[in-house]
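> sequence first, predicted model second:
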Amino acid sequence: MAETNHSERRLFLGCFIALVATAFGFAVRGAVLSDWALQFGLSEEQKGILNGVGLAPFAISIILLSLVIDRIGYGWIMAVAFTGHFASSLLTIFAPNYQTLYIATFIFGLANGAVEAVINPVVATIYRNNKTHWLNVLHAGWPGGLVLGGLLSIAVFFGGTQLGDKLPGHLWQWQMGLLLPPIIAYGLLLLGQSFPQQERVEAGVSYRSMLEEFGWASAYIVSFLILMGISQFVSIFAEPGSAPLLTPKAGLVWAIAPAVLFGVFIHSFGRPMFVFLLVVMMLLATTELGTDGWIQDIMGSTLRDPVKGTMFLVYTSAIMFVLRFFAGPIVHRISPLGLLAVCAALATVGLYWLGHAGEAVFMLILAATVYAFGKTFFWPTTLGVVSEQYPKGGALLLNAISGVGMIFAGTIGSPAIGTVQDRNLAAAVEQALPETYPELATTTKGQFFDFQTIDKAKIAALPEATRTQVEGIQRETKQLALADIAVLPAIMCVCYLGLIMYFKSRGGYKAQVLAGHSADDGKFTGGVAGAMEA
């Protein structure tokens, strides 16, 4: 372990709790999503948008801030994050409608991006001799926050239920109030702290060199996803039923212009493997964050109890929290890419099993355990690979990989999971109840395309027997969506195996070191020489 002083340990703790605060927002929003749906009349896709909106602005802020963070300073960025977290929490608690919920969660996502723009490069700098391990320890704060936030949300739910009408306001507003304590805690811990100089800056690597590592190919991917995030933001305030500002196909076309401008200035494609990892990260983020955003709602529906749905998120997150402290020994045995391949295989099995496990609680727990083991090391180990392979990319590459994952999950992945549920429900009802289907079906203008779905408001007016049958179909199709998601980690597994073979052909996986500076190279990545020194 790298030697650290008291200030650095406090800095790490502040970064850890800041990540806990972001997870609180994710966990508590998931716990109250069904309450929002009832109060504001939300469709499954709208619920998916609220699940995802906390992710899309994250990417915008983390990537844009990474371009200037070394000049503005880490302390100022954390001050912006604290202000955004605090203000958005209050705005959510007092939100009068769906649009306000969207804006508040959007601001929370921007603050989340500011937090991660700081904590990843700071921890990678403090523990530069063992990056993958300590990034995993840092990101134990995410599942730890999900566990604590989920359990506290359940406690508030039961406490509020006992109080009944004696509790002013809505119960979900009190649950959202849980976001404030960890926000205040990390603000106090980091107040007045001195942040270290980022590894790239300390080594004397130029700003332009960092941009060359990124390249126009990465800029194209990021531009496309930012455009999709903007399109989603505009669509929230458009007239109901109106077409989205940009379809994904149009977004791919419009993203060419900023990528070309970036290429004219930089004259670099970027690092090919990094571009490949950006694409894989889209699948990874949907597998982990997209599923986590829906698991409470889906399992709550399957088991007919929203509290049990939240407990599934708590359970899988608890497994992640414990395992991430042991990433170091595992990585040293099978390499970061080997760990990612194993995780992808486990996630595939776990998600497919969850989708077909029915209502048997024991089988659901076993399947959730396999899925939890699979998703545990995805995010921080990917950050470790990027940090070890591309130290010249500085904060930009390290944070861009997170940003791309977040914005894809927010603008495409999470809403797509909702769209799959809506479409599957309509198809299943049409097949099982062809006579009832016409009175329930409605055409929805989705984010991606128009499709047939079931009008949830009309289900309550059905005869009891028919209503029970439709509700049973709805529970089944929601659960089967998890099996559909399993194809994503299966593709990821193939990708990681391909990367393992690539590195094997080059003598094996090795962490890269920064050359051409006066400092001892050994202190950056443990002294393992890499291809950049050739």
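Okay, I see it. In this text, all values refer to a predicted model and were calculated from it rather than measured experimentally. Numbers count the residues shown, from 1 in each chain.

> all contacts plus neighbour counts: C-alpha atoms, from now on.
OK.

> gap between Val342 and Gly403?
Distance of Val342 to Gly403, computed by Cα to Cα, to the nearest Å: 24 Å.

> who has more neighbours out of the two?
Gly403 (33 against 18; other Cα atoms under 10 Å).

> so that one makes contact with Ile60?
Yes. Proximity of Gly403 to Ile60 meets the contact threshold set by Cα atoms under 8 Å, at 7.0 Å.

> mutual contacts of these two, please.
Residues within reach of Gly403 and of Ile60 at once, by Cα atoms under 8 Å, 6 or more residues apart in numbering, are Gly113.

> where do the helices sit along the stretch 151-300 of the chain?
Ranges of helices within the stretch 151-300 of the chain are 171-176, 180-190, 199-203, 207-236, 248-254, 256-266, 272-285, 291-302, based on DSSP state H, counting those that start in this stretch.

> pick the most buried one from the ones you listed.
Among the helices of the stretch 151-300 of the chain, ranked by average contacts under mean count of other Cα atoms under 10 Å, first place goes to helix 291-302 (a mean of 24).

> let's bring in a second model and compare:
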Amino acid sequence: MQSINRAQLFRASCLSLLVTSLSFGIRAGILNDQGVRFHLNASELGTIAATAFWGFPLAIIVGGFIVDIIGMKKLLVSAFVFHLVGILLTIFANGYWTLFLSTLLIGIANGTVEASCNPLVASLFTDNKTTKLNHFHLWFPAGIVIGTLLVFGLDSTLAHGVSPKPYWISQVEIAAMLIPTLIYGFLFSKLEFPVTERVAAGVSTKDMYKALINPLFLFMIICMFGTAITELFTNQWTDVLFKTVTDNAILILTFVASVQVLGRAFASPIVHKLAPQGVLLISAILSALGIYLMIHLHGDAIYFAAVVFGLGVAFFWPCMIGFVAENLPRTGAVGLNLMGGAGMFGVSIYMIFMGGYYDRIMAQKLPSGASLDAYRSAAGGTDMAKAFDAARSAAGPEVLNTTLIIPVVLIFAFAGLVIYMRSKNKTEPLKTAVV
């Protein structure tokens, strides 16, 4: 029997997460182009973008319940298939419903990757979970950086100032995801996998389900809604919200993601010094400050706001997962995956709500009785186009103002968590043996 190679499994896991994040980064960069190409309004774009967040919780929750039954390897092979089909369908999409279906498939693939890799990393590095989860999850913002720079670079070199840009350029940008997808599919098909930490420790399925109703776990689930929305909604809608603030709105996302990469790469001393709950409290404070600055700063100063926001959201996802892995280890793979699923589900609902809210604000800012679709399709330079841009300039900050409430609430929630954990005895780690 082939021995388990921790280093190779970890590298392959990072590559699969890279594909997941490329789908976010590239889609964020072409979301506006898809709206122009297929004549979609903000509500329809919000629904399409949210579809990835529907597929994600569906896959991650189902995957969490079956990962110990069928094994992590089979789940990751299925993730490869979903990624491949979803990417191809996106390339050859011809309207709303094909974009909807392709995004759903990619969302399912992304959730399946998380359903397998979060417990895999926790099982491979039982003595250093939160730090290694930060190192694993740095590939999410890294992929966003690569994806957004790819979109920006190809747009700059191939579009030649044409507006709207030819849609075939967006198709090329989507097709770039095929390369890492094929590589990670091949790697996982050749590697041997361990059982999850919970199984290796001999914790029964019954005890695992009992652990899921722990009030602390339920509290973390609720907080996960807020941390995921703060990070992922703001990032995913960057191109829409800041289109009239800067000519290169997608670079705001690149700045945010770059800071996230650096933060997660050097997470070890921060996590060991402050513990996950302390890092989460500081993250909530910086996230709230970052969103506030993005609302009130303009021009090049917006990139400073992006750096502050990036520092805030850098540790949210891996430290939320890491907190559960360290302090509620008996929840097993199901616990880790319910956390991820809750976060993505919250984002999907919020995106749909905010898509409609954005359109309503836009309609209010236009002349009474004006058709939003008519103004959206108006040629650049006309009075209608100028009125549409003015409405967008007003709508973006209002959406961000509403979102700002979430990290402010999280500041109080995590302050309470820090106080609670100081009064609590240290959690005993599960006794496992990793090959």
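That came through, no problem. This is a predicted model, so every value here is computed, not measured.

> isn't Gly109 of the first structure up against Gly52?
No. Using Cα under 8 Å as the test, Gly109 of the first structure is too far from Gly52 to be in contact (9.4 Å).

> pick out whichever of those two has more residues nearby.
Gly109 (33 against 30).

> state the span of the second structure onto which stretch 339-350 of the first structure is aligned.
Aligning stretch 339-350 of the first structure against the second structure (TM-score structural alignment) gives residues 279-290.

> average gap between that stretch and the first structure?
By mean Cα distance after the TM-score superposition for the first structure, the fitted stretch 279-290 of the second structure averages 0.5 Å away from its aligned residues in the first structure.

> quick check: buried residues in that stretch?
Buried residues in stretch 279-290 of the second structure, counted by 16 or more other Cα atoms under 10 Å: 279-290.

> ok, which of the helices of the stretch 151-300 of the first structure comes nearest His85 of the first structure?
With Cα to Cα as the measure, helix 180-190 is the member of those nearest His85 of the first structure (6.9 Å).

> that closest one - contacts with which helices or strands?
Judged by 3 or more Cα pairs under 8 Å, 6 or more residues apart in numbering; DSSP states H and E, the packing partners of helix 180-190 of the first structure are helix 6-40, helix 74-93.

> what's the mean distance for that helix versus the second structure?
Averaged out, helix 180-190 of the first structure is 1.4 Å away (mean Cα distance after the TM-score superposition for the first structure).

> aligned to Ala59 of the first structure, what sits in the second structure?
Aligning on TM-score structural alignment places Ala59 of the first structure opposite Pro57 in the second structure.

> that match reaches Leu336, doesn't it?
No. With contact defined as Cα under 8 Å, Pro57 of the second structure does not reach Leu336; the gap is 11.8 Å.

> just the helices in the stretch 251-400 of the second structure please.
267-296, 301-313, 316-327, 332-365, 372-376, 383-422.

> as JSON lines, those with distance to Gly185 of the second structure would be great.
Below are the helices of the stretch 251-400 of the second structure laid out as JSON lines (distance: least, Cα to Cα, whole Å):
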{"stretch": "helix 267-296", "distance to Gly185 of the second structure": "29"}
{"stretch": "helix 301-313", "distance to Gly185 of the second structure": "29"}
{"stretch": "helix 316-327", "distance to Gly185 of the second structure": "24"}
{"stretch": "helix 332-365", "distance to Gly185 of the second structure": "21"}
{"stretch": "helix 372-376", "distance to Gly185 of the second structure": "41"}
{"stretch": "helix 383-422", "distance to Gly185 of the second structure": "37"}
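
> tell me which of these lies nearest to Thr196 of the second structure.
Among these, helix 332-365 comes nearest to Thr196 of the second structure, with 7.2 Å by Cα to Cα.

> for that closest one, packing partners?
Other helices and strands packing on helix 332-365 of the second structure, by 3+ Cα pairs under 8 Å, 6+ apart, are helix 42-70, helix 96-124, helix 197-200, helix 215-228, helix 316-327, helix 383-422.
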